[in-house]
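*Asks:* Take this sequence and fold it.
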Amino acid sequence: MQEEIERTAAVRIHALEDGNLTEKAKKLTLWALAWPIFIELFLQFLLGAADTLMVSRISDDAVAVVGFSNQLFSAVTTLFVTVASGAGILIAQKLGARKSEDARTIGIMSLTVSCTIGLALSVVLYLFPKQISSWLQLPDELLPLAETYVSIVGGGMVLVAVMSALSTAIRNTGNTKGPMFIAIGMNVVHVVMNYGFIFGELGFPEWGLKGVALSTVISRLLAVLVLLFMFLHAFVRPIRLRDLKQFDRGLFGEIMRIGWPLGVNMSCWVFSQMAIYAYIAMIGSSELAARTYMNTLESFCFMLGYSIALALQIQIAHLFGAGRMREAYKTAYRALGIGLSIVIVNAAIIYMIGKPVLGLFTKDEAIIAFGVSLLGLNILLQPGKMLNMAIQNALNAVGDTRFTMWISLGSLSIIASGVSYWLGIGLGWGLTGIYIAMILDEYVRGTLALIRWRGRKKLREAAGEMSEGNVSASGIRLEA
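*Replies:* Here you go, the predicted structure:
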């Protein structure tokens, strides 16, 4: 009887997959995937800009603490993003290969494992905020503010872990609009609460940086609740709460095979950024604040390009899973060309309007001067960043994550961390020297990734495996 039920369920699932196949293919164009991701990233940018602008009304020291803390949070999130990123790529590949039950199980495991890691991180950040900030060379005068902000926002790191797992799974099913709408709601709540807590308006107490931290945690909690509801209905067969205990060792092994190099890759980048922030902190608090403001401006420059890179990864993973190798290969170049055009224009616009924009954030002439001096270098930085993002994402989508890990280990350790210290601190070039090292790092990693992609190693291997397994007989196209 049980076997009959399982067979009936399988038939229904395959029927639903067949019925949705044409519709799904239409949805997975680069633009259809990219524009909701862009809106989501743009809203996250607005969230960061609103945070920075509002926090600047407290003090430049508060801005420096927020920028420093965000680098710390980015570093610790790599532990659960490793699982979420590997799961996302596999979900797209499995759906491309029409294995929806495997995709569903992968999404469930990503959520439960990420939540467990997030809880552990929340405990550590809540209990030891001052010690961690001091260890990372934050100036002593900023430690009291950091203790407040890191303990509250870091204590809610489990929410970031759950958000990452849920939104990544949903997005890789091809539904990039859902996370976008949730980002809209989260941003509105966050900005309104920021305004209330900072200025003591709308019935809120005037809590300054503490209020900003609470606003961040509350808005994330609301987003998690809505994302969870959407996640339960993201696959062909809805997920029930009791299904959250599912665990498949074989599929989890596949997640980690793709995911752990991604985690190392991301860790290398984040820790290099933390090293750079530590170098800047050694130079002075004004330079640290200037770098935080520049992060906001740079986010605007590359976020549309990054949305294209993320959409590219989803699209190539689906094409790769479906055996459409030639189409996957060409898609990367088309996306790269579009992305380069966009980031160059954006960087040029920011260069022209940079000084008055920086003036909205701070009246400190030294900080504005530091920021303006970097805007010209930013025009050189952004094309290298786009090259790196697009081609590395393409390689990740086909499972070539170990290669991207190795080039990141080398370049980020030697160039981004080592050369930036040599130029910025050793030779005394300051922020200019650090930016030169950042530019060099992006172009080195991007060029190496491009050479690897042109070799089509993973695409040829997959096509050969399909051919040997007579996959073509099942209707999957082999395009070497």
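*Asks:* Please count neighbours and contacts with C-alpha atoms only from this point.
*Replies:* Will do.
*Asks:* And for stretch 150-158, what's in contact with it?
*Replies:* For stretch 150-158, the surrounding residues in contact (Cα atoms under 8 Å, 6 or more residues apart in numbering) are 69, 73, 115-119, 121-129, 210, 213-214, 216-217.
*Asks:* try 7 Å
*Replies:* Residues from elsewhere that reach stretch 150-158 (Cα atoms under 7 Å, 6 or more residues apart in numbering): 69, 115, 118-119, 121-123, 125-126, 129, 213-214, 216-217.
*Asks:* another one to check against the first:
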Amino acid sequence: MLKKYTREFGYNWRLASPVILGMLGHTFVGFADNVMVGQLGTAELAAVSLGNSFIFVAMSLGIGFTTAITPLVAEADAAGNVLEGKSAFKHGLVLSTLIGVALFLVVLFSKPLMDLMQQPEEVVTLALPYMDIVAVSLVPLVMFQALKQFSDGLSQTKYPMYATIVANLLNIVLNYLLIFGKFGFPQLGIVGAGIGTLVSRILMTVFLWKLLHNRKRIRKYLTNIRFFRLKKIMVKKVFDLGFPSALQMFFEVGIFTAAVWLSGVLGKNPQAANQIALNLSSMTYMVGVGLSVAAMVRVGNQKGLKDYRELRRIAISVFVLTFFLEVLFASFFILFRDWLPTHYLDQYDMANMKDNMEVISVASQLLLIAAFFQISDGFQVVFLGALRGLQDVKIPTVITFIAYWVVGFPISYFLGLHTELGNMGIWIGLLSGLTVAAVFLYFRFNYLTRKLIMGITLKPGDNN
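*Replies:* Purely as a prediction, here's the structure:
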């Protein structure tokens, strides 16, 4: 019985792996950025972290909205309807660009909030010009994501990966030249890091457009497009899918951001331990994201073909593959939880040994929870992908809000700040929210797919 699912593993992985590599590339560049800026001093590193906290929340809304494009294009592609696919892409790109501009303006107008956050004055002074530049990069970033989601919808996941890798390499080079003023370039500090991010995101978008336009199979979707002629029906269709998807990502990003702030209330060492565990978990999470795209594309294809039994079988094959991989990651975290945190801190730094050993100890405890966290987190993201492939987003949005903010956050807040569990309590809340989300998102998928199958196989009078 298991074989009918495992035989899909190869194709699922080929579809997901370019997405995973692209996402890991972004994670690596974020790591490289921090290492480079950290050479300037702790204030500069704190400034980049503060500025990016605003950018990341805005980015989650933009990226979440663009996910509406993938299932629409996948369904049209499977049905052989080029005009419908072209329309979905055009309307998705235009609306995403407008949202990117709106997010840029929101970030600019939110800068006074920094003064209310009781941050060090030196850090705020450094963060403001950096954030101005990176905020502009939200526009090309969201446009790139629209192109990426379109490409994913056509099952062409490798081209966004190529563009991401090239852009990430360019970003590292520009950072090196502009942060430190190498080879005759001006030494701009963290402003140079912001310029590197902006330029690389613009070129990333242009490069992906060129890659897609040069492919014969894809070019037919990109030619003779009248971007300023929009149809209300398709605008509504994209918005009805995109806005709830944006909220889903916002709710999840929000609770993890809240966990960072809660750990900060406990002190610098708990916050450092939280960051280590979160960084390690985010890397394995990228595998779930890639498999989520595979689920979204393949479910969208089968929806276009109206083959609902096959749709359910293929979706479950992605779920089974996710389970095997997440169990592997969970085992890795359990076995190496004491060793992994040591790569972030110097155990032999005599001046800071006490603090470093405390952080390593707390991070090790958090990785034990993160082991179980892996399975819940992987499942919830692939279930969301499958539901987006079915173009079901409203009920999942309610589920994610309840799971993260009605269940997860209150547990994190109470156990983290009002019991001796501290950081462990915060992460128990995260685990609770992710588990509730995973369970009820699966119930939703199970209900919808069984309903679709029964609707096809039952004839009038069969249920009498």
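*Asks:* After superposition, what's the TM-score here?
*Replies:* Here the TM-score for the pair of chains, by TM-score structural alignment, normalised by the length of the second structure, is 0.85; 441 aligned residues with a Cα RMSD of 3.0 Å.
*Asks:* still on that earlier bit, nearest to Leu340 of the first structure among the contacts of stretch 150-158 of the first structure?
*Replies:* Each of the contacts of stretch 150-158 of the first structure was checked against Leu340 of the first structure using Cα to Cα; the closest is Ser69, at 30.4 Å.
*Asks:* In which helix or strand does the closest one reside?
*Replies:* Secondary structure here is read from DSSP states H and E; on that basis Ser69 of the first structure sits in helix 60-96.
*Asks:* mean shift between that helix and the second structure?
*Replies:* Comparison of helix 60-96 of the first structure with the second structure after fitting gives an average deviation of 2.8 Å (mean Cα distance after the TM-score superposition for the first structure).
*Asks:* Summarise which helices and strands that helix is packed against.
*Replies:* When contacts are defined as 3 or more Cα pairs under 7 Å, 6 or more residues apart in numbering; DSSP states H and E, helix 60-96 of the first structure packs onto helix 30-56, helix 100-127, helix 143-155, helix 157-172, helix 249-283, helix 285-321.
*Asks:* Among the ones you listed, which comes closest to Val188 of the first structure?
*Replies:* When those are compared for distance to Val188 of the first structure using Cα to Cα, the nearest one is helix 30-56, at 8.7 Å.
*Asks:* picking that back up, specify which member of the contacts of stretch 150-158 of the first structure is nearest to Ala328 of the first structure.
*Replies:* Within the contacts of stretch 150-158 of the first structure, distances to Ala328 of the first structure taken as Cα to Cα reach their minimum at Cys115, with 32.7 Å.
*Asks:* correct me, but the closest one touches Ser164?
*Replies:* No: using Cα atoms under 7 Å, Cys115 of the first structure and Ser164 do not qualify as a contacting pair, with a distance of 9.7 Å.
*Asks:* ok, back up a step: between the helices and strands packed on helix 60-96 of the first structure, which gets nearest to Ile182 of the first structure?
*Replies:* Judged by Cα to Cα, the one of those that comes nearest to Ile182 of the first structure is helix 30-56, at 8.4 Å.
*Asks:* returning to what we had before: now the helix holding Ser69 of the first structure against helix 157-172, angle please.
*Replies:* Here helix 60-96 of the first structure runs at 40 degrees with respect to helix 157-172, directions being taken by axes from the mean of the first three to the mean of the last three Cα atoms, to 10 degrees.
*Asks:* what's the angle between helix 60-96 of the first structure and helix 100-127?
*Replies:* Angle of helix 60-96 of the first structure versus helix 100-127, following the same axes, to 10 degrees, is 160 degrees.
*Asks:* Val382 of the second structure -> the first structure?
*Replies:* Applying TM-score structural alignment, one finds that Val382 of the second structure aligns to Ala390 in the first structure.
*Asks:* same thing with Val101 of the second structure?
*Replies:* When the first structure is aligned by TM-score structural alignment, the residue opposite Val101 of the second structure is Leu119.
*Asks:* Can you tell me the number of residues neighbouring that match?
*Replies:* The local packing of Leu119 of the first structure (other Cα atoms under 10 Å) involves 17 other residues.
*Asks:* Tell me the spatial nearest neighbour of it, not counting adjacent residues.
*Replies:* Nearest in space to Leu119 of the first structure, with sequence neighbours left out and distances taken as Cα to Cα, 6 or more residues apart in numbering, is Val158 at 5.0 Å.
*Asks:* What's the local residue count around the aligned partner of the one you found in the second structure?
*Replies:* Here Val158 of the first structure is matched to Val139 in the second structure, going by TM-score structural alignment. With neighbours defined by other Cα under 10 Å, the count for Val139 of the second structure comes to 24.
*Asks:* Would you mind measuring from Val139 of the second structure to Trp13 of the second structure?
*Replies:* Taking Cα to Cα, to the nearest Å as the criterion, Val139 of the second structure is separated from Trp13 of the second structure by 31 Å.
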